[in-house]
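1. Please work out how this folds:
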Amino acid sequence: MLVPMTPPLDPERCYRAVASRDARFDGWFFTAVATTGIYCRPSCPARTPLARNVTFFSTAAAAQGAGYRACRRCRPDAVPGSPEWDVRADVVARAMRLIADGEVERCGVPGLAARLGYSERQLHRLLVGELGVGPLALARAQRAQTARLLIETTDLPMADVAFAAGFASIRQFNDTVREVFAATPTQLRRARVVATGGTPGWLTLRLAARAPYDAAEVLLFLGAHAVPGLEEWDGTTFSRVLDLPHGPAVVQLSPAPDGAAAVTARLRPAELRDLGVAVSRCRRMLDLDADPAAVDDTLGADPTLAALVAGAPGRRVPASPDAAELAVRAVLGQQVSVAGARTLTARLLTAGTPLAEPVGTLTHAFPRPAALAEADLTAVGLTGGRRRTVHALAAALADGSVCLDAGADREQAARELLAVPGIGPWTKALVALRGLADPDVWLPGDLALRRSLAALGSSDADASTRWRPWRSYAVMHLWALAVPTLFTRRLPPLPERSAS
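-> Next comes the predicted model:
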């Protein structure tokens, strides 16, 4: 069932958030001030404008389309993205996820519309009707944001910045930057907030999250599942190879050094034009755009989970940068330990694209479905039935009969996965949880969840109807109770009834 379109922004509620400089609403909406011609994040430290002078927009693109430029003080383009696009399942949300993943740059608006099953005119009407702007304006706003990020955090030549951000020409780049930020690219670089050096070929970026955010815990969870050759974990930094449209990239992720709700990312893309896609996939992998206040308010109100939520506020759901990869890894992990799944997955990597040169222990990108469908899996160590499932899944992903990209219809993807021989409800749910980053997934029959629920005096039947729409986050809290070695935060004592 499709999630209904979000109602229009409530001006009174938005203004109260602006008046109180409430950072929880950063990224949810933007405040445009008629008397200054700028738009800000709700928590902007500047003097609160008069209510009669402000207009609220749900996206930065809409504010830019109305002729406003970004505030230089609060940098509204640097806030976490709206969690709405991860929560919702309708076509507008799917379009937003695809635009963030670079679909317009790769295939244009016709390709975006075709991927969603709509005509260009229908898609434009839907986006304008809800957001005030069409797909080109949304993609343009994303290019501007990527450009500013590169201008202010790297020493790349401006021509490289322009093409890395997705602009078709230097002139288009210059015009857009001047229009959106009321400054030339050179002026933005002179006023840069962060100057980063580093190794040639690497870009150092700061990826913001909504507080509270425990980056060390998210990275520990990812590191505990690290596959040799594809991923690496040294206790602080999680590194991995990303399979991007124009070649493999390496990313190294570590907690922000100042302890802020952010992650430091060092990226080495094969081509600079993949940078925007790489950032989008890292944000999804780290669950940076979640709304922890909404999640904790809902889950914390349930007596079963209250103590767990209080002990780990803002807990996130670490995901995969590639849902197709996660689906294959989920099949390999059926009925084996985490260590066993890592070993089996590492044996597949020779079918993937090798790096031009290793980076530490990293050597390959994960195999693409077409390569995996043709690969000889006899030496991997799988049973005959599991080999057939991997081949069938890879073939279905390659020919499009199973679609797991950023714009996938989650309900349709679930049906398509269940049609693959050897994939059942648990595997399908895990792909939704950690592949498609669906915030409302329950894992039926998961043994770790059952142990935690039994200790808390609850059951699968209770969980299937409670904790919506944040069941994925409930899963993480319950996993932390059952497998504490995958998490950093100490859990509160179990209720006395768990000892019986």
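2. C-alpha only now, for contacts and for neighbours.
-> Noted.
3. Helix or strand next in line after the strand ranked longest in the chain, which one?
-> If you go by DSSP state E, the chain has its longest strand at strand 247-255. Next along the chain after strand 247-255, taking DSSP states H and E as the criterion, comes strand 262-268.
4. Centre of the chain to that following strand, how far?
-> 14 Å (CA atoms, centre = their mean, to the nearest Å).
5. Could you check the angle that strand makes with strand 247-255?
-> Relative orientation of strand 262-268 versus strand 247-255 (axes from the mean of the first three to the mean of the last three CA atoms, to 10 degrees): 150 degrees.
6. Centre-most residue in this structure?
-> In the chain, the residue lying closest to the centroid (CA atoms, centre = their mean) is Arg284, at 1.2 Å.
7. who's in contact with that residue?
-> Ala319, Ser320, Pro321, Ala437 (CA atoms under 8 Å, 6 or more residues apart in numbering).
8. These in strands, which ones?
-> Short answer: those have none in strands (DSSP E).
9. Dump the residues you listed into a markdown table; add neighbour count and distance to Thr345 as well.
-> Below are those laid out as a markdown table (neighbours: other CA atoms under 10 Å; distance: CA to CA, whole Å):
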| residue | neighbour count | distance to Thr345 |
| --- | --- | --- |
| Ala319 | 26 | 17 |
| Ser320 | 23 | 14 |
| Pro321 | 26 | 16 |
| Ala437 | 25 | 21 |
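10. another one to check against the first:
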Amino acid sequence: MLDVEVCKKARLSRDPRFDGKFFIAVKTTGIYCRTTCPVHPPKEENVQYFVSALSAAQAGFRPCLRCRPDSAPGSAPWKGVGATLDRAIALIDQGALQDGTLPQLACRLGVSDRYVRKLFNQYLGVSPKKYALYQQCLFAKKLLHQTRLPITEVALASGFDSIRRFNDCFKSQLQFTPTQMRQQQKKANSNIVLELYYRPPFNWQHMQQFLAKRLIEGLEWTTPQSYGRTFQWHGSQGKFTAVHSPEKHCFNVEIDIDELKSLKPVVNNIRRILDLDADLLQIENDLTRALPNEFKLVPGLRLPGIWSLFEAGIRAILGQQVSVQAAKNLVAQLVHTLGQPKDTGYYFPTPEATADSDLEFLKMPNARRQTLRRFAEYCCLADSAEQPDEWLDIKGIGPWTVAYAKMRGQSDPDIFLASDLGVIKALKTQRKFLETQLSPWRSYLTFQLWSQL
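-> You can find the predicted model right below:
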């Protein structure tokens, strides 16, 4: 938790760099707000600070309808300090407790469900289920604010199976009903268009150029202001286009999806591949302290993600020991040959489609084709395909392939591609440094080095 004096100065300055790092509750109104809320600031004696929106809600405060604290970018500090808690939060945000139980979640984490409950109570002050329900309600609030979806469809998209359960949870968590929330709405979009906020700085030009250089026609599309692609998610299909709005520090994301129940995890995955939850100021400060003085960071560099771990693995294998352009051509051949066609393009090939093909259409060594098939077969059969470190048992997959897939398919922030030819080339112009001292932000260092090529 930040110092009270720091919180006071930050709220009075409305500095967007503090947005999401803490929340302001006003005792006289019973409302909690973001640090950037445009209302006249209340007196300090009427203010209480909370490390998260969830803790403010649990203390009995309801969210401000003007600044919408549910839209604040996520802040790593309040998510806890342990890797297990971070991963549990990520899985819950992806719908793990909507589709499964707490013991199943604990099994995926490799711990007991009792330990998971202990972590949530210790660091967040609530149970895992309460955390999940609150996130569902905040997502429903976003849909009620920003779309014209009927309330029944909002409930489904937020992960609720019953309207009655949805109404009860929404009222208990946010202290007003979905109907009252919809009546407060001034303007809504006819399609699903959501504002996904981030904390500046954000070097969108660099990310857009990185994505454009690796773009697969029919699967992805981009302009200087936007990026979009088709996607598949646990049986659902769709596409999205994210348009950068730098003046609002957000992306306006239009989503077309055939199964609304998958909307929330899809939105969370879009946030991941655009790296919207990173605190770049903290990351860059940590890197600056550990790097030589002459190493000049490019401000606002983020990690451009890949939609799925399987797709990241495929792209990594096809990118072994070849140029970016050559790898892009191979991925395009794979997508256009094996990808499921749609009206305006393609979906990325499934593991089954890749494993069933002889891949003779790919102009590359046969050993590489066999590696690709073995990887696809592994992903068809093994639940542990979500654990990239275990891919090393597959012939033809080495540490670089695994590290690249983790960095872009899981958005792991602590990957240093020491054996990458681009990194090696960039390091020739730099003074030596201990990359271990740059943990846990070595993925950002990798992109900083690539940016110097």
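11. Please work out the TM-score for the two chains.
-> After superposition, the two chains reach a TM-score (TM-score structural alignment, normalised by the length of the second structure) of 0.90; 452 aligned residues with a CA RMSD of 2.8 Å.
12. among the contacts of Arg284 of the first structure, which recur in the second structure?
-> Comparing these with the second structure on both residues aligned by TM-score structural alignment, their matches' CA atoms under 8 Å, the contacts found in both are Ala319, Ala437.
13. Tell me the one of the contacts of Arg284 of the first structure nearest Val133 of the first structure?
-> Proximity of these to Val133 of the first structure, judged by CA to CA, is greatest for Ala437, which lies at 25.7 Å.
14. counterpart of that closest one in the second structure?
-> Aligned against the second structure by TM-score structural alignment, Ala437 of the first structure finds its counterpart in Ser411.
15. Where does the residue nearest to the centre of the first structure sit, in terms of helix or strand?
-> helix 275-286.
16. Skipping its backbone neighbours, what lies nearest the match of Ala437 of the first structure in space?
-> Counting by CA to CA, 6 or more residues apart in numbering, Gly305 is the residue found nearest to Ser411 of the second structure once chain neighbours are left out, at 6.1 Å.
17. Next one: the one you found relative to Pro150 of the second structure, how far apart?
-> 32 Å (CA to CA, to the nearest Å).
18. For the stretch 1-150 of the second structure, which segments count as strands?
-> For the stretch 1-150 of the second structure, the strands defined by DSSP state E, counting those that start in this stretch occupy 23-26, 31-33, 47-50, 62-63.
19. Now do the lengthiest helix in the first structure: which range of the second structure does it align onto?
-> In terms of residue count, the longest helix belonging to the first structure (DSSP state H) is helix 135-153. Aligned using TM-score structural alignment, helix 135-153 of the first structure spans residues 128-146 in the second structure.
20. Mean distance between that stretch and the first structure after superposition?
-> Mean deviation of stretch 128-146 of the second structure relative to the first structure after superposition (mean CA distance after the TM-score superposition for the first structure): 1.4 Å.
21. Give me the distance between that stretch and the centre of its chain.
-> Worked out by CA atoms, centre = their mean, stretch 128-146 of the second structure lies 16 Å from the chain centre.
22. Now for Leu355 of the first structure: which residues touch it?
-> Pro248, Leu362, Thr363, His364, Ala365 are the contacts of Leu355 of the first structure under CA under 8 Å, 6+ apart.
23. Per the alignment, name the residue of the second structure opposite the residue nearest to the centre of the first structure.
-> Using TM-score structural alignment, the partner of Arg284 of the first structure in the second structure is Arg272.
24. repeat for Arg415 of the first structure
-> Per TM-score structural alignment, Arg415 of the first structure is aligned with Asp389.
25. what's around that match, how many residues?
-> Residues lying near Asp389 of the second structure (other CA atoms under 10 Å) number 16.
26. For it, give its distance to Lys406 of the second structure.
-> 9 Å.
27. Ok, Phe240 of the second structure next?
-> 23 Å.
28. These two - which one has more neighbours?
-> The neighbour comparison of Phe240 of the second structure against Lys406 (other CA under 10 Å) goes to Lys406, with 25 against 22.
29. what about that one, helix or strand, and which?
-> helix 399-409.
30. Pull the residues that contact whichever helix or strand comes after that helix.
-> Following helix 399-409 of the second structure in sequence order, the next helix or strand is helix 421-427 (DSSP H and E). With CA under 8 Å, 6+ apart as the test, helix 421-427 of the second structure has contacts from Leu417, Ala418, Thr446, Leu449, Trp450, Gln452, Leu453.
31. residues contacting Gln98 of the second structure?
-> With CA under 8 Å, 6+ apart, Gln98 of the second structure has these contacts: Gly159.
32. That one pairs with which position in the first structure?
-> Checking TM-score structural alignment: Gln98 of the second structure goes with Glu105.
33. Phe18 of the second structure too?
-> So Phe18 of the second structure corresponds to Phe25, using TM-score structural alignment.
34. from what I can see that match touches Cys44, true?
-> No - using CA atoms under 8 Å as the test, Phe25 of the first structure is too far from Cys44 to be in contact (11.0 Å).
35. Show me the strands in the stretch 151-300 of the second structure, by range?
-> Secondary structure of the stretch 151-300 of the second structure (DSSP E, counting those that start in this stretch): strands located at 192-197, 220-223, 226-233, 236-245, 250-257.
36. Quick one: those as JSON lines, columns for distance to Pro77 of the second structure too.
-> Shown next, in JSON lines, are the strands of the stretch 151-300 of the second structure (distance: least, CA to CA, whole Å):
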{"stretch": "strand 192-197", "distance to Pro77 of the second structure": "17"}
{"stretch": "strand 220-223", "distance to Pro77 of the second structure": "33"}
{"stretch": "strand 226-233", "distance to Pro77 of the second structure": "29"}
{"stretch": "strand 236-245", "distance to Pro77 of the second structure": "26"}
{"stretch": "strand 250-257", "distance to Pro77 of the second structure": "21"}
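37. Out of the ones you listed, flag the one nearest Leu281 of the second structure.
-> Proximity to Leu281 of the second structure (CA to CA) singles out strand 192-197 among the strands of the stretch 151-300 of the second structure, at 15.7 Å.
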